[in-house]
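Trainee: What follows is a predicted structure for the sequence shown.
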Amino acid sequence: MERNFTLMSYNCKSVKTAVGDIRHLCQKADIIALQETWLLPHDIPFLDTISSDFEYSGTSAVDTSAGILKGRPYGGVAILWRKGIFKTVSVLQCRNPRITAIKGMLCDRSVIVVSVYMPTNSLENLPVFTECLSEVIAIVEGNEVESVFVLGDFNAHPNELFCNELVSFCSEQNWVCADIEILGVGSDHYTFVSDAHGCRRWLDHCIVTQSAWRTIRGVEIDTNVYSSDHLPLIITCNFNIIRNKTYVTGVQRNNVIWGGRDNAQIKRYREICNSRLRNICFPDEFRICGDKRCKILGHKYVLDKMYNDIVGILAGASEQTCSARTCCPRGGPGKDKRVAGWNKHVLSAHRDAKMKYRIWLLHNKPQSGIVYQHMLETRKRFKSKLNWCLKNQEQIKMDRLATLHAAKNFPKFWTSTNKLNIKPSLPVSVGDQSEPRAIANMFMEHFKVQSPLGSSSTVFDGGAEVDQLPVRFTAKQVAMVINKMSRGKSPGHDGLSIEHFKLA
């Protein structure tokens, strides 16, 4: 049965002033991300008095060690979550007072919820904005959780500096700005009304990972709150469809690249696999259960365990029969990740950005002036050129080969082919087509990959419900498919390559 959860983001402009509205939101929400709480460090426990049904975590932005506080408090973020919604909750360490985050466990699922409060939209504050986003990524990568919800006041109105930077960030990380994606960037929605000028702006957002994006069922803005000049952003989700990655316990993924092996090694690998696989019992749960659409959680655990056992045997056997010379190339996987076109398109911009950044550090990180402007401009230029190269890797490779071919520099042509991991089978002579672009187009057409079945119209998520009957197949069909698979492909997330299956 589907159980929807409600997440809210609300810039309350002082928790103590808006406590009535926040208590009202607690009746409708399961998780509330608050910004501008205006609490001093010793006032954080005030969050516990808002609702007896909620737990809390908060951060004060006020540095009381600086001396006597002048004026009102400022900043501060917090997260409230309904008791019992998570099996366990851990508060994640955040070095930036503009960020607070929690990690919640839902049975076998994990989610991270982050509340952020960004500075005012201006060129001078752009480094602070990007630093906060970098801190969020560090938190996510440090906890290895796929489903992440980042809510808050980003001060990012569509088509302005911060929003453009936020869109660029989501594109680079393959994240989604959920509210803009669902409500539409061209709509008349807003989350902020200026008390001074009456202007309406869309400053509050929710950015999510791809795994979290699949859980979202709706987005809306609550216009019935009056304590603050911001309006709550409401995200409705179904956490039940979240499934974590299946990790193989006890196996170091990608520790062994299959590499070249002699017949004796392959024979030994097959013998180890067969002797160990015989000891795996087919679970009784699969014989007893007659439900073709079984959703029993215990059966999923049994299936995952059997999968882990099989993968562990194959990976362990390959490691046991591996020699360092043939299986583990010097430097290990991932040590030499070249960016095609770096020297030609990116290197000079990278040097300039690095030099200007060091000059900026030597001047004690000024937030304005010519040194600061040069640092920002060179950084933006480097980032732009790097992104362009990353998005046009294949075209840059083909252009490089086409230029060498047109110049009849065949030694470098084949050397570049090996370095770029391309195996062209085109004839050496291409007639009168000496123009590099024409040759590049020939390469592009030659290496284009198209499915003979055409494009797929529907993609089913592993956790989604499918109405069709399960696909049935025989062991003979599985063996036939494995035997026809091409070798030399990259390993999957479990560290296994095609060779592990073909030679087992």
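Mentor: Structure received. Numbers count the residues shown, from 1 in each chain.

Trainee: only C-alpha atoms for contact and neighbour calcs from this point on.
Mentor: Fine.

Trainee: for stretch 189-199, which positions count as buried?
Mentor: 189-193 (16 or more other Cα atoms under 10 Å).

Trainee: Let me know the closest of these to Phe447.
Mentor: Set against Phe447, the nearest of the buried residues of stretch 189-199 by Cα to Cα is His189 (45.4 Å).

Trainee: picking that back up, turn the buried residues of stretch 189-199 into CSV, columns for secondary structure and distance to Met442.
Mentor: Formatted as CSV, these follow (DSSP: H, G, I helix; E, B strand; the rest coil; distance: Cα to Cα, whole Å):
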residue, secondary structure, distance to Met442
His189, coil, 48
Tyr190, coil, 50
Thr191, coil, 51
Phe192, strand, 53
Val193, strand, 56
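
Trainee: take a look at this one as well, against the first:
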Amino acid sequence: MSNKVSIISYNCQCANDSKLPFLRELFDECDFMLIQEHGLYKSQFGWFDNINEVNGVGKHGMSAMNEEKQSAGRPYGGTAIIWKHGLNVKVEPKITESDSKRLSAVIVTLENQKRLLLGSIYMPCDDRCQNANLVEFQQVLNEIDILMNELNPDFACFGGDFNTDVSRDTFQTRCFLNFFADYHICTQDELCDFDFTFSSKGSNHKSLIDHFVLTDSLVEALQVYECIDTVNNFSDHVAVKCQLDLYMSEFSDISEHEEQTKKCYNWSIANQEELDRYVDMLSEILHLLVIPYCALNCREKHCQRHSRELNEFHDKIVDACLNAAFHVMCKSSQKPKCKVIPGWNEHVEVYFKNALLATAIASGSTRSFWSEVKKYNRSKNVSRYPNVDGVQGKDSIAGMFADKFDGLYNSVSSVNWIW
């Protein structure tokens, strides 16, 4: 594989033989293809080999079709990622804990051992309401969040039919923008030169709902971002292509300053003189920053312009702290083994787990609920029989609960319950 990696995202609206000519055209132009709404059963994934009749394709996907049921109407849903054989990379399929049918993901290990997370996404329709579709939309975002935190890749690229037009002010659009802003993942809509990616053949309604989303570390690597559409395209969607140069100097030749700022600053051994110098230098740098007063005083909750200004201001403050520490602080020789988020365990983790559990309950999915309960209670050091109100041992605890329930049950006289 050359320095440039080409990725195409395409909602094919049912993978069948009539779609093969266009799929073959697209596959000739890319290394990886992210496919949505293929409508295939899991047992039919061998059909993807028809896209490259000579060598076949590498493939990983999720099916929304139930093998045990006879489905009426046209096939629906599903996501997949296919790639060319012979690429000098290692591709590992990743399956989310909820087994989501709307997200297929692979980890691509490059020649320089950098790891790229690729995801093909097919989101539910935006009906502009706070209902089951929005809950499902948030569940897919949660799965992305879990993958990012568990795999901690060097880069991430998500492409697909997000069913979200960022020009609309809807609940789903706000959720989309807020989520990716929080994780410093930027949409590339502002770089494209096309007005739509979906055009309804029935109503001719047009919208830009197919996107690529990149981590900040890939923004400078983006070389091409374009649409592909020919007479062989029988889908309402056009294909979207992005080309990344993953071996640019920004990634291979890390400067001494960048290398140093990646190290841990050993605050515990810093003397008072170093701390005073750090405070003085940080104060000097911060005094040079221009404070965005209009953005700070804005009371519009979803103001995009001021959100960008605040994010930029935040990044400048972080850079100021790192620059001051780089010049005056002692540095340890060890790098952190994993991505560390200060204060996560103390202030965030319990709320994050509660939010995932609440989402699972709200969705009405029994499987998702118990999956979240299992993750919530996961611990290596949990006592088998805990202490409950001073009572220990499984038999004693069970007896206590029985007594409490018996007292509660007998404390209420006959009531005519109305359901």
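Mentor: Done, it's in. None of these values were measured; they are calculated from a predicted model.

Trainee: Let me know the secondary structure of Lys245 of structure 1.
Mentor: Classification of Lys245 of structure 1 by DSSP: H, G, I helix; E, B strand; the rest coil places it in coil.

Trainee: give me the number of residues near it?
Mentor: Lys245 of structure 1 has 12 neighbours, counted by other Cα atoms under 10 Å.

Trainee: again, but for Lys394 of structure 2
Mentor: 14.

Trainee: Translate it into the numbering of structure 1.
Mentor: Aligning on TM-score structural alignment leaves Lys394 of structure 2 without a counterpart in structure 1.

Trainee: Distance check, Lys394 of structure 2 against Gly159 of structure 2.
Mentor: 50 Å (Cα to Cα, to the nearest Å).

Trainee: Over to Asp245 of structure 2?
Mentor: Where Gly159 of structure 2 is concerned, Asp245 of structure 2 sits at a distance of 17 Å (Cα to Cα).

Trainee: related to what we said a few turns ago, which single one of the buried residues of stretch 189-199 of structure 1 is nearest to Met444 of structure 1?
Mentor: Taking the buried residues of stretch 189-199 of structure 1 together and measuring to Met444 of structure 1 by Cα to Cα, the closest member is His189, at 43.6 Å.

Trainee: any idea how far the counterpart of the closest one in structure 2 lies from Glu273 of structure 2?
Mentor: Applying TM-score structural alignment, one finds that His189 of structure 1 aligns to Asp195 in structure 2. Using Cα to Cα, Asp195 of structure 2 is found at 57 Å from Glu273 of structure 2.

Trainee: again with Ala221 of structure 2
Mentor: For Ala221 of structure 2 relative to Glu273 of structure 2 (Cα to Cα), the value is 41 Å.

Trainee: show me what contacts the residue lying closest to Ala270 of structure 2 once chain neighbours are set aside?
Mentor: With sequence-adjacent residues excluded and distances taken as Cα to Cα, 6 or more residues apart in numbering, Ala270 of structure 2 is closest to Cys330, at 6.5 Å. Applying Cα atoms under 8 Å, 6 or more residues apart in numbering to Cys330 of structure 2 gives the contacts 265-267, 269-270.

Trainee: before we move on, what about Arg24 of structure 2?
Mentor: So Arg24 of structure 2 contacts 51-52 (Cα under 8 Å, 6+ apart).

Trainee: Next: Val167 of structure 1.
Mentor: Val167 of structure 1 neighbours (Cα under 8 Å, 6+ apart): Cys177.

Trainee: Now name the helix or strand holding the aligned partner of it in structure 2.
Mentor: In structure 2, Val167 of structure 1 lines up with Leu177, judged by TM-score structural alignment. If you go by DSSP states H and E, Leu177 of structure 2 is part of helix 171-182.

Trainee: Over to Ser14 of structure 1?
Mentor: Counting by DSSP H and E, Ser14 of structure 1 is part of no helix or strand.

Trainee: Do I have it right that it meets Trp38?
Mentor: Yes: at 5.0 Å, Ser14 of structure 1 counts as touching Trp38 under the criterion of Cα atoms under 8 Å.

Trainee: what about those two, which has more around it?
Mentor: Each of Ser14 of structure 1 and Trp38 has its neighbours counted (other Cα under 10 Å); Trp38 has more, 24 against 20.

Trainee: Settle this for me: that one is touching Cys12, isn't it.
Mentor: No: using Cα under 8 Å as the test, Trp38 of structure 1 is too far from Cys12 to be in contact (9.1 Å).

Trainee: which outside residues touch stretch 80-90 of structure 1?
Mentor: With Cα under 8 Å, 6+ apart as the criterion, stretch 80-90 of structure 1 contacts 30-34, 53-57, 102-107.

Trainee: Now do the end-to-end distance for it.
Mentor: Length of stretch 80-90 of structure 1, first residue to last, Cα to Cα: 13 Å.

Trainee: So for that stretch, what gets flagged as buried?
Mentor: 80-82, 86, 89.

Trainee: Which single one of those is nearest to Arg72 of structure 1?
Mentor: Leu80 (23.5 Å).

Trainee: secondary structure class for the closest one?
Mentor: Leu80 of structure 1 - assigned by three-state DSSP - is strand.

Trainee: what about it, distance to Asp30 of structure 1?
Mentor: Applying Cα to Cα to Leu80 of structure 1 and Asp30 of structure 1 gives a distance of 8 Å.
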